[in-house]
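Trainee: Sharing a sequence plus its predicted fold:
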Amino acid sequence: MGGTDRITDRASGTVFLHAVLRDLGAGVLTVDTSGLITFVNPWAEHLLGRSAEQMRGCDAHDLLHRRHDGSPVPRELCPMRTLLQGGRAEELSGEEYFLRADGTTVPIIWSAASLRVAGRRAGTVVVFHDFSLQREAEERAAARTAALEALTARLNLVADVSVLLVSTVDASGMGRRLLRLLVPRMGDWAALDLWPEVAGEGERFAVRGPRGGERPVALEEPLPPLPERSRRAVEHVMSGDEPVRTTGEELAAAPDAPLATTHRVLFDRLGGRSAVVVPLRARRRSFGMLTVARAESAPPHSDAEIRLLSDIGRRIGMALDNIRLYHEQRNVAETMQRQLLAPLPQVGRLRMAARYLPAQGAMEIGGDWYDAFRLADGVTALVIGDVVGHDRQAAAHMAEVRNMLRALAWDHQEPPSVIMRRLDEAVTHTSDAPMATLIFARVEGGEGGPWQLHWVTAGHPPPLLVTSAGDTRFLTGGHGPLIGMSAVLDLGLNWPDAYEDLPPDSTLLLYTDGLVESRGRSIDLGLAKLRHHAGILSRRMAGRTVDDFCDELLERIAPAGDDVALLALRMPAAGEGTPGDATPPPPPQSPHSPAAPDRAAPGSTVERPEVRDPTRATGRGEATWE
């Protein structure tokens, strides 16, 4: 009875085992120690398209193991045979390809274990699954990842290009930096041709990435002149909005092609096989063309890459048009400012120099000004002023105040204090100009000296007097309220006249607050810095012109932020210009000034009349006026 039960149990276990192997959902095969197939379950028959009878007794490796293209795998490279060779490994797994009966391959993921019977190695059991679905999912995921990475790279490139385009108004500098963004991300070399509308006479920039151990190559040169026929052909091709494909072979085979005259030399010098030429256009204007090329071993640009280059070309075109508009507005503003600023008169052996620096970010125009002109009595008048603002409105107000002061000073032979009071009333009642600070001064004295400064200050930084020995002193006298404040508020304030002897060979500096004040520096520190450098330069630059002095002073101080106007007066040596003086005159006054070059100083052709030396009222330090 017991024996019958054991037989029944063994039979039931065999049926159960076959049921498990049949419905496992994975292929199972066993091989003996020689590698011959001894068992195949139904799922393995399904996956491989072969019956168990066709596979039993066949060498498993020779029958099934293949590469993905169906070619045989050398036996010594078969990882599943490792278990048959008696190695230490008892279990192995991996990914391979099995050959189906129809000649196709199926990717599998497998796991193998040594098969032992009664403690002795009897072969190997291999369990495998069809990995095609997972492989396809992985490939799709990899493709999506690659597409996302490519899209991210293109978006990053567009972002980098956009940041560059909005960060400069220099077309040439933009071109140099732009090409380094495109190479090697979009091609092996790139070139940018800019028409004269945005680059003077026209410029060409090119950059080739490193290759074959060579260093990168950068080219920069004027655009080669084109015959009229070729120029019209290129303009016609670039008049569209779509990029143009070309190759070095096409250009060499068709020397009369529109782009052959401009691009054949690029292929000759930089190499490459294919290129995309992108027109740079905006608002129906053409500004040049962008070329991106690839070497012989690289595939031509794809449609997606050409669309990207087309988008970059449109952005460049808009940026170049904005640069063109900026420079046009800047030229208009600069012309206006130069017309508002005064040329300097040539007065005997006095030497003057003027400088004007616009506020950073302003369109070369603002409310700061200097002025120098001769009065009816032969005295030279000096003015430095600052009307609130840094725009065209401030410049217009500055012109009003300047012209009023000129007219009042010429028409009324009165002390500077009286002229200032008249100006304050005139500005208040006849102009909408805001408040202004200024200095109005008279340089009085005859040829050979002595010379004297007679001035008033309306809320303006004080003049700086620098001797030839380097001694410096701010002239703080004559200080009064700003123009436009006393009369408006009916304060009844006055501007006291001040006097100062001007030593021979000394330099007088009149300046606006932009020279000595900025966001990062208080005016007290700025005044101390001005005084320090002016003293050093006076000693080191003895014998140099007042123009040299101004240029070196501005370089040392490096003002930033606000408008800066600077007017410097260099006094002659003692006795120079007197009758019988044989001393050669100083170098002629430099024609350089911020004023328009075609303008002459008012009164520059008028002979200087006899100069009357004012006398001072006893104990008051003021001139006596008739």
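Mentor: Structure's in. What do you need? The structure presented is a predicted model; accordingly, all values stated were derived computationally and were not measured. Numbers count the residues shown, from 1 in each chain.
Trainee: can we go C-alpha only for contacts and neighbour counts from here?
Mentor: Will do.
Trainee: Next, the buried residues of stretch 417-433.
Mentor: Buried residues in stretch 417-433, counting neighbours by 16 or more other Cα atoms under 10 Å, are found at 417-428, 433.
Trainee: take the one below as the second:
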Amino acid sequence: MRQAGTPVGRGRTPEGSVIEEHRRVGPDTGEVRLQAVESRLSRTVARYERVLANVADGIYGLDADGRVEFVNPAAARMTGHPADEQLGLDQHELLHAVRPDGSPYPKAECPVWRALRTGRTMASDDEVFWRADGTPVPVELIAVPTVEDGAVTGVVVSFRDLTDRLAAQRQAAELQRLAEAAAAQRALSDRLQQALLTPPPEPDHLHIAVRYRPAAHEAQVGGDWYDAFLQPDGATMLVIGDVVGHDSTAAAAMGQLRGLLRALAYDNDEPPSATLTRAEHAARGLAVSNLATVVLARIERRPDVPVAGPRVLRWSNAGHLPPVLLAPDGTTTLLETRPDLMLGVDPDAPRTDHTAELDDGATLLLVTDGLVERRDADLDEGLATLREALRDLGRVPLEELCDTLLARVLPADGADDVALVAVRVYPEDRPRPPEAGPNRLPPGLA
């Protein structure tokens, strides 16, 4: 193959200078030197041929008319045209005469032909060569003219198959599109959840704090929720729940179940178990068929107990984690019961109620499983970790308790949403402590 500037076998070469010197110094010395130069030249040519034979890029050597003088193995492999069948043919007509849309590609617009006509190096990253079987090969190419005595005698064309690169770019673009769609879906679901997860009321004798943490992964949109509201008689209703699934459908079902439970529990004093049963029948009738775990609880006072006495927590558990009761001294009690069937399986499944006393200074916590479940540990270990994290928080202000607990237990790359309701109990015969913040009651109960 000719080199840029001067092709092999034409023009002046080191051989010419050796012959001239041979004429001056005599036949013996000149012959020796000529043989040495020819040997070096042969080795150089062989080295270039090895490089051209093994380089990954396709390389063509064309004459001044654009006809093929040289084809390396990579070019023959990428185009499917055997090298010996290309020699002497017009490369543009063979590989480049048609655009990807099937229209003719005028030779005057071809970067290889422009390099031949202008003597300037031309490059393009958006060309197509056509294989012998008629399929297109997307290529980028550079055309370097060879010039001898000021005249263009040919061009060396180096090109690279872009098929894999373009496929990778398309794949990256599709992944980006999917990521943006997932992020948009997540943002919509988060807005839905935030709109539904309203601030809790703050009756004088209770301090209620809530937290919601979305999963770290964009695709993990869940159906976790909490709720807290007052009944007309002043009792406080608490809800913690988790719809099975991690998508916008789960988030939508969460909103429907939350609304049902809130509406059905607001204006009656029936046991929480009865409210769960009615909610499940209503959900089935309204085609809300998602599975969900729920704890529905009410903090109430026994009619025959003085105001200064303990309050009662009454709850029903539909397949959810047990509530946790934290004493001021840091001891914890899991309010474990045999959990009833989760919602969405059998609306007529039997449901039970449970009660526990809430002493002044106690803290009740309701959480979803994202706070305690880990892939590398079972649920019992997660609950033990939660209880250990609460040991020194029994007298810490409630808002600080919630933030500290999440920081201690919740991993930075949490794979699930987390909802938390915490309730601190205060004596009813004393003013609300300053650290609990102001009262916040619905207009009808203020």
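Mentor: Thanks, I have the structure now. Remember, predicted model here, so these are calculated numbers, not experimental data.
Trainee: if I look at Ala19 of the first structure, how far off is Thr605 of the first structure?
Mentor: 122 Å (Cα to Cα, to the nearest Å).
Trainee: Show me which strand runs longest in the first structure.
Mentor: strand 105-117 (DSSP state E).
Trainee: Show me the helices in the stretch 451-600 of the first structure, by range?
Mentor: Under the criterion DSSP state H, counting those that start in this stretch, the stretch 451-600 of the first structure contains helices at 486-489, 523-540, 546-557.
Trainee: ok, and what's touching the shortest one?
Mentor: This means helix 486-489 of the first structure. Asp424, Glu425, Thr428, Gly492, Leu493 (Cα atoms under 8 Å, 6 or more residues apart in numbering).
Trainee: Now for the last one, how many residues are close by?
Mentor: It stands for Leu493 of the first structure. If you count neighbours by other Cα atoms under 10 Å, Leu493 of the first structure ends up with 13.
Trainee: thinking again about what came up before, looking at the helices of the stretch 451-600 of the first structure, which is closest to Gln393 of the first structure?
Mentor: Closest approach to Gln393 of the first structure among the helices of the stretch 451-600 of the first structure (Cα to Cα): helix 486-489, 20.6 Å.
Trainee: So for the closest one, what gets flagged as buried?
Mentor: Quick answer for helix 486-489 of the first structure (16+ other Cα under 10 Å): Ser486, Ala487.
Trainee: again with stretch 50-64 of the first structure
Mentor: Applying 16+ other Cα under 10 Å to stretch 50-64 of the first structure flags Arg50, Ala52, Met55, Arg56, Cys58, Asp59, Ala60, His61, Leu63, Leu64 as buried.
Trainee: Kindly report the same for stretch 149-160 of the first structure.
Mentor: Buried, per 16+ other Cα under 10 Å, within stretch 149-160 of the first structure: Arg154, Leu157, Val158.
Trainee: which one of the residues you listed is nearest Glu45 of the first structure?
Mentor: Nearest to Glu45 of the first structure among these, with distances taken as Cα to Cα, is Arg154, at 48.7 Å.
Trainee: What does the closest one correspond to in the second structure?
Mentor: Matched by TM-score structural alignment, Arg154 of the first structure corresponds to no residue in the second structure.
Trainee: Can you tell me the element Arg154 of the first structure falls in?
Mentor: helix 132-166 (DSSP states H and E).
Trainee: With secondary structure added, can I get the buried residues of stretch 417-433 of the first structure in CSV?
Mentor: Converted to CSV, these look like this (DSSP: H, G, I helix; E, B strand; the rest coil):
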residue, secondary structure
Ser417, helix
Val418, helix
Ile419, helix
Met420, helix
Arg421, helix
Arg422, helix
Leu423, helix
Asp424, helix
Glu425, helix
Ala426, helix
Val427, helix
Thr428, helix
Ala433, coil
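Trainee: so what's the counterpart of Trp225 of the second structure in the first structure up against?
Mentor: Matched to the first structure by TM-score structural alignment, Trp225 of the second structure sits across from Trp369. Each residue near Trp369 of the first structure by Cα under 8 Å, 6+ apart is listed here: Leu341, Tyr356, Ile384, Gly385, Asp386, Met398, Ala565.
Trainee: Residue range in the second structure corresponding to the following helix or strand past the helix holding Arg154 of the first structure, please.
Mentor: Next along the chain after helix 132-166 of the first structure, taking DSSP H and E as the criterion, comes helix 171-182. Mapping helix 171-182 of the first structure onto the second structure (TM-score structural alignment) gives no aligned residues.
Trainee: Ok, stretch 423-438 of the first structure next?
Mentor: By TM-score structural alignment, stretch 423-438 of the first structure lines up with residues 279-294 in the second structure.
Trainee: ok now that stretch, how far from the chain's centre?
Mentor: Centroid displacement of stretch 279-294 of the second structure relative to its chain, using Cα atoms, centre = their mean, to the nearest Å, is 31 Å.
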